[in-house]
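J.: No letters, just coordinates:
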């Protein structure tokens, strides 16, 4: 059985959206995690070695990190078309965006939100405006990161802006893309599920 360990209103919410898009038999198992407001705590039912989410188990396989989990799932359940397969057009761009999010976007956004800056960060990772200019350039060529094809890369790369909408000020092309992503039924269902879980935990 393929199982996704998830906690509401966290990075793993994007994985719930993907599971909905895939329409696959994947169990979503809710666990608690330590939260910034002091609520929650490490859940012994969560097999993640650091007590975090998301975490995916599939028989003897186990995965952490959203980009890796998304790639694994879109390869495992190809009928939904949520990621180009090996040898298929767009595969290179797809892999690049999944890695770009993990290696560039999330660190740059965290630095932006924390107010930290240093020439080393800009040289190694890119600065925030350069990152946003890159996204804008690509999205002006098509409604999605892969052009006409919506993919798990859109779910992953748009996800932080749902939590931090202030970052979208001055970037109308990216703002419109995030709205398109969030308007999909799979995303709306994931947000509704999270809201229900949050209400139960309140």
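T.: Alright, I've got the coordinates. Keep in mind it's a predicted model, so treat the numbers as computed, not measured.
J.: Please count neighbours and contacts with C-alpha atoms only from this point.
T.: Fine.
J.: quick one: contacts of the top helix by length along the chain?
T.: The longest helix of the chain (DSSP state H) is helix 185-201. With CA atoms under 8 Å, 6 or more residues apart in numbering as the test, helix 185-201 has contacts from 8, 9, 13, 14, 16, 17, 18, 20, 21, 181, 182.
J.: hmm, 6 Å instead?
T.: 8, 16, 17, 20, 21 (CA atoms under 6 Å, 6 or more residues apart in numbering).
J.: Comparison target, given below:
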């Protein structure tokens, strides 16, 4: 049994989208829980086993998997028929894993620093800047629709999500990519699901 602990309009919304794109909604129970939110609303939900009271979290027969990058890789490989993962041995496997890790190790911190107005040379040297993140994405997407070419993967689902949430950055290549990702069945389903389940 697999359970996703989800709070509407949060980082776990992208996991709901993933489940739809994986055709895995019949195999995963979505448990809607509350979380403490940045604006002070919400609360820690005792039903949520995440050690920090956050989402997303999946429980697969008692095995807990947390962090979006790990959950996305785990589920995409658990439901391979959808073709959203790049399997071991494939020539694009390294690039695919690199994008997932880059999101967690670079993109999320950089966008968080920008959102709260933190700017320091040491952070820029360690993580890069928002401008560098956008430049890398734009260069990658200049001559192809998705990060790895013509094929939408779970890496696209993860990497486009902050721009879908906070707004497109005004870079044509990135904006068009975000639009393509948001036009997928998973993104549309997740938006509808969240609208029907108040946070």
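T.: Ah, there it is. Bear in mind the structure is a predicted one, so any value in this text is a computation, not a measurement.
J.: Relative to the centre of the second structure, pull out the residue lying furthest away.
T.: residue 121 (27.1 Å; CA atoms, centre = their mean).
J.: Identify the residue range in the first structure corresponding to stretch 124-136 of the second structure.
T.: Taken onto the first structure by TM-score structural alignment, stretch 124-136 of the second structure occupies residues 122-134 there.
J.: Okay, buried residues for the matching stretch please.
T.: 125, 126, 127, 128, 131, 132 (16 or more other CA atoms under 10 Å).
J.: Show me the residues you listed that map onto strands.
T.: Among those, no member falls in strands (DSSP state E).
J.: Pull the most distant pair out of those residues.
T.: 125 and 132 (12.6 Å; CA to CA).
J.: Next, the contact list for residue 111 of the first structure, please.
T.: Per CA under 6 Å, 6+ apart, neighbours of residue 111 of the first structure: none.
J.: if you set the cut-off to 8 Å instead, what comes out?
T.: residue 117 are the contacts of residue 111 of the first structure under CA under 8 Å, 6+ apart.
J.: Mind telling me what it corresponds to in the second structure?
T.: So, by TM-score structural alignment, residue 111 of the first structure is matched to residue 113.
J.: can you pull the contacts of the residue positioned nearest the centre of the second structure?
T.: What sits nearest the mean C-alpha location of the second structure, by CA atoms, centre = their mean, is residue 158, with 3.2 Å. Listed by CA under 8 Å, 6+ apart, the contact set of residue 158 of the second structure reads 14, 68, 69, 72, 100, 103.
J.: Which of those are conserved in the first structure?
T.: Using both residues aligned by TM-score structural alignment, their matches' CA atoms under 8 Å as the contact test, the members of the contacts of residue 158 of the second structure still in contact in the first structure are 14, 68, 69, 100, 103.
J.: Can you list the residue ranges for strands in the first structure?
T.: 2-6, 26-30, 55-58, 61-64.
J.: Show me what the last one is packed up against.
T.: When contacts are defined as 3 or more CA pairs under 8 Å, 6 or more residues apart in numbering; DSSP states H and E, strand 61-64 of the first structure sits against strand 55-58.
J.: against the second structure, where does the strand it packs on fall?
T.: Strand 55-58 of the first structure maps onto residues 57-60 of the second structure, going by TM-score structural alignment.
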